[in-house]
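[1] quick one: sequence and predicted model below, then my questions.
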Amino acid sequence: MLRKRLQWIKKDDKLIQGEGVESLSEAELRQGCRERGMLGVLSVEEIRQQLQDWIDLSLNHRVPSSLLILSRAFIVSGKLKPEDAVRATLSSLPDEVVDTIFVTALPSEDPVSERRRKLEYLKMQEELIKEEEEKEKEELERMKESKAREAKEQARARSLEKREHLCEISRALAVLASAYIEFYNSMVEKKRPDGEKDVIKAYRAAREGIDHSSEVSESDAVLST
């Protein structure tokens, strides 16, 4: 949209130059100044001179319309001459922008010099693109390393969590097993019949008696010798 607007202004500059600034009415002069970013509140002679200066820089000196619009701020604030305003505008812009303007918008009178200048500009752009690609590549590598470390930490945390969970399950199973054994033994004691208990007691008593009699007979044999 902006590019089309600037192209329209350039075509209008050529039409005005062909007809002559003097042929424009006051309304046309003020409208033309406003369309080019200039205040249309001055006298007719002043705005006529403003528009004439614009046409001269735009067509005779081949200054881009975008640069002329930017220079309006210096003309309004500092009341500079149009050509001085353009220089002030260029000095206020970054070097990359200025280089782009000179290569893409300001044609050279010497075709060979112009081609050489554009070739140098393309080489410079290629180097800048390579630098940007290297920076992006390094940034991607750092992001990959960061994500890999983060993934390892998350996996380690999940492993520890699973291990702790298994330990808790093992402890719970041990408690349940111990409780079940106690419960089973108590149930066995309760269900055992009294006759069986008496038999066990008699067996134990008989066993103790046999052991005691054998001890007495052994002592008697020793005494008899």
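    Sure thing, it's come through. Residues are numbered from 1 along each chain as shown.
[2] please make it C-alpha for all contacts and neighbour counts, starting now.
    Fine.
[3] just give the nearest non-adjacent residue to Tyr121, would you?
    Using C-alpha to C-alpha, 6 or more residues apart in numbering and skipping the chain neighbours, the partner closest in space to Tyr121 is Val103 (7.0 Å).
[4] that neighbour reaches Lys118, doesn't it?
    Yes. The criterion here is C-alpha atoms under 8 Å, and Val103 meets it with Lys118 at 5.9 Å.
[5] report how many residues lie close to Gly195.
    9 (other C-alpha atoms under 10 Å).
[6] where does it fall, secondary structure wise?
    helix 194-224 (DSSP states H and E).
[7] take this one as well and set it beside the first:
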Amino acid sequence: MGELAGRTALVTGASRGIGQAIATRLAAEGVTVIVHFGTDEAGAAATLDAMEHAGGSGFAVRAELGVDGDVETLFAGVEAGLGGRPLDIVVNNAAAAPAGALGVTTRAEFDHLFAVNVRAPYFIIERALPLLREGARIISISSVATRMANSSQTSFAMTKGAIETMTKTLAAQLGSRGITVNAVAPGATKTASNGAVFDVPGLTEQISGMTALSRLGAPDDVADVVAFLASDAARWVTGQILDASGGLFLGPCI
């Protein structure tokens, strides 16, 4: 068990990929982790199993984000599971995937992106505030898409830009309670669920060639950064966007 032993955390979208890695990493530090999932009940069970093998514990809560009543459904399960205990860490990881380029993304897809990626995290934080201890941690997952001009991810990048703005403003607002608010921006991160994307011939090599550390990211690479921000070592870090991309697209690799 680590320095975070005895604390509690809510990790949204924790049934797979980066969210699963974050939940498992925090559990290994002794955090009781609330594993949020939307539809993947088997994935949530796998996360709980991985957490147990890491020496930790927690429970799962199902709530579809981006629909009416989503936050109320989520926190009904959160509060029931906590049984009166406070929250120490909130990780906004759940997100809808990029819908396409301008002229391709439909209005319905656009609205869904913003409902899941922007509206839900905003109101999850608002709802969590009465449960959060003084000195708690709020960490949201952004993306390097906010600093790269990728026309196929315009609407997605817009949602992550909103998350980064929210991070800075809430850091200023909540600092009086000792609550830190930060975001982590992953780059190309290969997970079990998106692995097929990187099977396109030459794509992995192309992305690795644009990355200072010359490889794709892994979920644990991001989870370790989140664990740092959740720790006491990051007590003086707030309002920041930490790039966790291995240096993707920093400039010519010469």
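    Received it, and whenever you're ready, just let me know what you need. The structure presented is a predicted model; accordingly, all values stated were derived computationally and were not measured.
[8] with both chains overlaid, what TM-score comes out?
    The TM-score (TM-score structural alignment, normalised by the length of structure 1) is 0.19; 86 aligned residues with a C-alpha RMSD of 6.7 Å.
[9] now the residue nearest to Tyr121 of structure 1: how far from Lys4 of structure 1?
    20 Å (C-alpha to C-alpha, to the nearest Å).
[10] and those two? Which one has more around it.
    Val103 (18 against 9).
[11] Val61 of structure 2: which element?
    strand 57-62.
[12] name the helices or strands packed onto that strand?
    Counting contacts by 3 or more C-alpha pairs under 8 Å, 6 or more residues apart in numbering; DSSP states H and E, strand 57-62 of structure 2 packs against strand 32-37, helix 41-53, helix 70-82.
[13] check the offset of the helix or strand Ala179 of structure 1 falls within from the chain's centre.
    Element membership for Ala179 of structure 1, per DSSP H and E: helix 111-191. Relative to its chain's centre, helix 111-191 of structure 1 lies at 18 Å (C-alpha atoms, centre = their mean, to the nearest Å).
[14] can you tell me the helix or strand for the residue nearest to Tyr121 of structure 1?
    Following DSSP H and E, one finds Val103 of structure 1 within helix 95-104.
[15] against Arg204 of structure 1, how distant is Ile210 of structure 1?
    Taken as C-alpha to C-alpha, the span from Ile210 of structure 1 to Arg204 of structure 1 is 10 Å.
[16] swap that for Ser113 of structure 1, sorry
    Taking C-alpha to C-alpha, one finds Ser113 of structure 1 at 124 Å from Arg204 of structure 1.
[17] sec struct for Gly135 of structure 2, please.
    strand (DSSP: H, G, I helix; E, B strand; the rest coil).
[18] so what's the residue count around it?
    Neighbourhood size, Gly135 of structure 2 [other C-alpha under 10 Å]: 17.
[19] surely it and Leu174 touch.
    No. Using C-alpha under 8 Å, Gly135 of structure 2 is not in contact with Leu174; the gap is 9.5 Å.
[20] so for those two, which residues contact both of them?
    Thr180 (C-alpha atoms under 8 Å, 6 or more residues apart in numbering).
[21] any buried residues in the helix ranked longest in structure 2, and which?
    Looking across structure 2 with DSSP state H, the single longest helix is helix 154-174. By neighbour count on 16 or more other C-alpha atoms under 10 Å, the buried set for helix 154-174 of structure 2 is 154-164, 166-168, 170-171, 174.
[22] Ile55 of structure 1: which element?
    helix 44-55.
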